[in-house]
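Visitor: Have a look at this prediction, sequence included:
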Amino acid sequence: MGMRINARLPHAADLKAEYPLSDSIKELKRKRDAEIQNIFTDKSDKFIVLVGPCSADNEDAVCEYVSKLAVVNDKVSDKLMIIPRIYTNKPRTTGEGYKGMLHQPDPDQAPDLLAGLIAIRKMHIRAIKEGGMTTADEMLYPENRSYLDDLLSYEAVGARSVENQQHRLTASGMDIPVGMKNPTSGDFSVMLNSVVAAQSPHTFIYRGRDVTTDGNEFAHVILRGGVDKYGTCIPNYHYEDLVRLLDMYNKRDLKNPAALIDANHSNSNKQYKEQIRIVSEVLHSRNYNPELKRLIKGVMIESYLVEGCQGIGSNMIYGKSITDPCLGWEDTEQLIYKIAENC
């Protein structure tokens, strides 16, 4: 085979033992998990705001961002459930480019997966400790999630992964909400089929073991827009799209129908400032239609300390995205307050 072994990676249990969670973090996760699940079961009417950088590329910048988010959270926690987005794995359409801190703990250095595993676990733990909020990450590699599964309160399956069998079956064994994004084509049926799979029990091979799952009743959809055959972005956050999603949900026997709206990606055509307007429109649609208010549980926003994005190189700006462009902190803070007022 054209493959060579660079290093043997530690078992997840060994890495967890080396970088353990404190009792206070374990209790925080238990409490936050219950609060988030209550939103999906309609026991709570809090609105989810899953917000953070497109890619978590720098521990200090990410933790500074989360600390700022914590100050805002103290003011809006009666209405909002803020979940810091700390994405450490990045899908690459062509396989080229920065693949996230898991691959490259230092973005301008060669890949080092062992250092990456340590870096992402330490960063999530530090962010939770300093911000007082458990976090979200993307499940890009299903077998790698066990390195973080004791500290995450939310996971997302991306547009390029949502049709993958292993992602769907792994999601069925998770005990936290998992969001299944619509594929890049924008197809709602594919997305909902993924929710059906994730909510169902399965037996399959996972990390060299024969496992059986119970199904995840908190699996739900994320609308992130699509792209047509000409490469044109087709948003799916408009009122008509939400009503169509509601109708398709009503025709399926799924537990806890729910959706989050991703305000960036193909919904904004990566015009990051558009996220402000898109979130406002989503809130208007929810308030206009009581059924949509129950279905739409939150929004996803890409935001960092400094707005826009930059290339990897010398003289990089601290706290500015090195992948997709993000809202800056000032716009983010005002947007969160606006969401709290209008949700």
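Guide: Here it is on my side, so go on. Numbers count the residues shown, from 1 in each chain.
Visitor: all contacts plus neighbour counts: C-alpha atoms, from now on.
Guide: Noted.
Visitor: Just the buried positions in stretch 333-343, please.
Guide: Of the residues in stretch 333-343, 333, 335-336, 339-340, 343 count as buried by neighbour count, 16 or more other CA atoms under 10 Å.
Visitor: following the host helix or strand of Glu27, which helix or strand comes up?
Guide: According to DSSP states H and E, Glu27 maps onto helix 23-40. For helix 23-40, the following helix or strand on the C-terminal side (DSSP H and E) is strand 47-52.
Visitor: by how many degrees do that following strand and helix 23-40 diverge?
Guide: Orientation check (axes from the mean of the first three to the mean of the last three CA atoms, to 10 degrees): strand 47-52 against helix 23-40 gives 130 degrees.
Visitor: elements contacting strand 47-52?
Guide: Applying 3 or more CA pairs under 8 Å, 6 or more residues apart in numbering; DSSP states H and E, one finds that strand 47-52 makes contact with strand 80-84, strand 296-302.
Visitor: Compute the inter-axis angle for it and strand 296-302.
Guide: Using the same axes, to 10 degrees: strand 47-52 against strand 296-302 is 20 degrees.
Visitor: Name the surrounding residues that touch strand 47-52.
Guide: The contact list for strand 47-52, computed with CA atoms under 8 Å, 6 or more residues apart in numbering, reads 39, 65, 79-86, 136, 297-304, 336, 343.
Visitor: The most centrally placed residue in the chain and Asn89: what is the separation?
Guide: What sits nearest the mean C-alpha location of the chain, by CA atoms, centre = their mean, is Ala156, with 4.4 Å. Ala156 is 11 Å from Asn89, where distance means CA to CA, to the nearest Å.
Visitor: another structure for you, compare them:
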Amino acid sequence: MAQVRDLNVTKNVPLPTPATLMQEVVRSSEQAEFIANSREIIRSILQGTDERFLLIVGPCSIHDTKAGLEYAQKLAKLAEEVKDKVYIVMRVYFEKPRTTVGWKGLIMDPALDGSDNITEGLTQARTFLRQIIDTGLPTATELLDPITPQYIADLISWSAIGARTTESQTHRQMASGLSMPLGFKNSTAGDLVAAVNAINAAGKPQTFLGVAETGMASAVTTSGNPDCHIILRGGENGPNYGADDVAEAIEKLTKSGVNDAVMTDASHANCGKDDTKMPSVYREIIRQRAAGNKKLVGAMLESHLVGGNQKFPQPLEDLTYGQSITDKCIDWDTTVTLVNETAAAL
């Protein structure tokens, strides 16, 4: 009989079920309470009933959990100092979208050597999220693979759908069932229509193929996620962090009848992926908010212990501790300066 399936599959390794992994890396009742409370605060900020500024800040990606935890401990102290004006949520990004090839993140390749031990990656991700929560910081991540949330979403306070996947029906459906507030980025071209449509779709009931906690394929039906919003991140046509860009976004959101809260990303295309330009972009975002634009509810910053980034792959022993192996980040001292400026300005 002619072979007609798995012609290009070289390996198919079963994963532990989500229920099994959650039993191995357990979420405590205190952590569950913290996650629920932090999500409610973020919802209140998006709705305008909590006037604090929402700041999603942290490494572009987590590749070294030791450095990531050191960063978190520093950030937790800073967050406590500004908590009356700024609500800080740490970027804890485990999945990296790739246009062609490259390191796909800690979940896919935790050893950073191409061995792709996803079971170990998922275990490390849950373990690390618990450590971050225990510092007193809420967590933020981009959800890329639609199966991943079953393993880690119970430890996430806020999530994002990236520019490459905002137009994806699969991701809009997934977002409709997620339990945390979520931001859709504008498309890589810079267009806002896809993100506005995504917010609309994710807010509606959906039924789609998914994976149950038992690991079985299932038909998932959702009630819709009412806590979705737009993220302006610039695009191929240039940045979109200016006051006119924000006003245009608010107008389109209002006309579409969806949440008109706006978050602006100071990194990615808004700074041309140049970490030296990120502070000036961020300061303009804060200037707009301080000038009275309460619909501009938050911002995103890519930040690590050491600024810039480093080439990867390279021997792991040669990697600079605390420096990104994906996008360029601002350094810790610059982060402290910008956060303190934010609290003072607001």
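Guide: Received, thanks. These numbers were taken from a predicted model, which means no experiment stands behind them.
Visitor: Overlay them and tell me the TM-score.
Guide: The pair, once superposed, lands on a TM-score of 0.94 when counted by TM-score structural alignment, normalised by the length of structure 1; 332 aligned residues with a CA RMSD of 1.2 Å.
Visitor: coming back round to it: out of the buried residues of stretch 333-343 of structure 1, which is nearest to Asp149 of structure 1?
Guide: Ile336 (27.4 Å; CA to CA).
Visitor: State the helix or strand in which the closest one lies.
Guide: Here Ile336 of structure 1 is assigned to helix 329-342, by DSSP H and E.
Visitor: Same check on Tyr151 of structure 2?
Guide: Tyr151 of structure 2 belongs to helix 149-152, assigned by DSSP H and E.
Visitor: matching residues in structure 1 for that helix?
Guide: The counterpart of helix 149-152 of structure 2 in structure 1, counting by TM-score structural alignment, spans residues 145-148.
Visitor: Run through who's touching that stretch.
Guide: 12-13, 15-16, 117, 121, 139.
Visitor: just so I have it, where are all the strands in the stretch 101-250 of structure 2?
Guide: 139-142, 158-161, 182-185, 207-211, 217-221, 228-232 (DSSP state E, counting those that start in this stretch).
Visitor: give me every residue that touches Thr119 of structure 2.
Guide: 15-16, 107.
Visitor: which one of those has the most neighbours?
Guide: Ile107 (25 neighbours; other CA atoms under 10 Å).
Visitor: For the counterpart of it in structure 1, which non-adjacent residue is closest in space?
Guide: Aligning on TM-score structural alignment places Ile107 of structure 2 opposite Leu102 in structure 1. The shortest distance from Leu102 of structure 1 to any non-neighbouring residue, by CA to CA, 6 or more residues apart in numbering, is to Gly116 (4.1 Å).
Visitor: quick one: the helices in structure 1?
Guide: 12-18, 23-40, 59-76, 113-131, 165-171, 188-199, 239-250, 274-288, 290-295, 329-342 (DSSP state H).
Visitor: Give me the distance between Asn250 of structure 1 and Ser161 of structure 1.
Guide: 25 Å.
Visitor: When these two are compared, which one has more neighbours?
Guide: Ser161 (22 against 11).
Visitor: can you pull the contacts of the more buried one?
Guide: Ser161 of structure 1 neighbours (CA under 8 Å, 6+ apart): 140, 167, 183.
Visitor: is it true that the first one touches Arg92?
Guide: So the one you mean is Leu140 of structure 1. No: at 10.5 Å, Leu140 of structure 1 and Arg92 do not qualify as touching, with contact defined as CA atoms under 8 Å.
Visitor: re earlier: now the helix holding Glu27 of structure 1: which residue numbers in structure 2?
Guide: Residue span in structure 2 matched to helix 23-40 of structure 1, by TM-score structural alignment: 29-46.
Visitor: Could I get the helices and strands packed on strand 47-52 of structure 1 in CSV, plus columns for mean neighbour count?
Guide: As requested, these are exported to CSV (neighbours: other CA atoms under 10 Å):
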stretch, mean neighbour count
strand 80-84, 24
strand 296-302, 25
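Visitor: can I get those in JSON lines with distance to Gln275 of structure 1?
Guide: Putting these into JSON lines (distance: least, CA to CA, whole Å) gives the following:
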{"stretch": "strand 80-84", "distance to Gln275 of structure 1": "17"}
{"stretch": "strand 296-302", "distance to Gln275 of structure 1": "7"}
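Visitor: Out of those, which is closest to Leu246 of structure 1?
Guide: Across those, closest to Leu246 of structure 1 is strand 296-302 (CA to CA), at 9.4 Å.
Visitor: counting contacts, what elements does that closest one pack onto?
Guide: By 3+ CA pairs under 8 Å, 6+ apart, strand 296-302 of structure 1 packs against strand 47-52, strand 259-262, helix 274-288.
Visitor: repeat that with 10 Å
Guide: helix 23-40, strand 47-52, strand 80-84, strand 220-223, strand 259-262, helix 274-288, helix 329-342 (3 or more CA pairs under 10 Å, 6 or more residues apart in numbering; DSSP states H and E).
Visitor: I'd like these as CSV, with distance to Arg4 of structure 1 appended.
Guide: CSV is the format used below for those (distance: least, CA to CA, whole Å):
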stretch, distance to Arg4 of structure 1
helix 23-40, 38
strand 47-52, 35
strand 80-84, 36
strand 220-223, 37
strand 259-262, 38
helix 274-288, 43
helix 329-342, 43
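Visitor: Tell me how many other residues surround the aligned partner of Gly224 of structure 2 in structure 1.
Guide: Matched by TM-score structural alignment, Gly224 of structure 2 corresponds to Gly215 in structure 1. Gly215 of structure 1 has 21 neighbours, counted by other CA under 10 Å.
Visitor: I figured the match of Ile107 of structure 2 was touching Asp137, is that so?
Guide: No: the criterion here is CA atoms under 10 Å, and Leu102 of structure 1 misses it with Asp137 at 11.5 Å.
Visitor: Which neighbours do these two have in common?
Guide: Common contacts of Leu102 of structure 1 and Asp137 (CA atoms under 10 Å, 6 or more residues apart in numbering): 56, 87-89.
Visitor: No further queries at this time; thank you.
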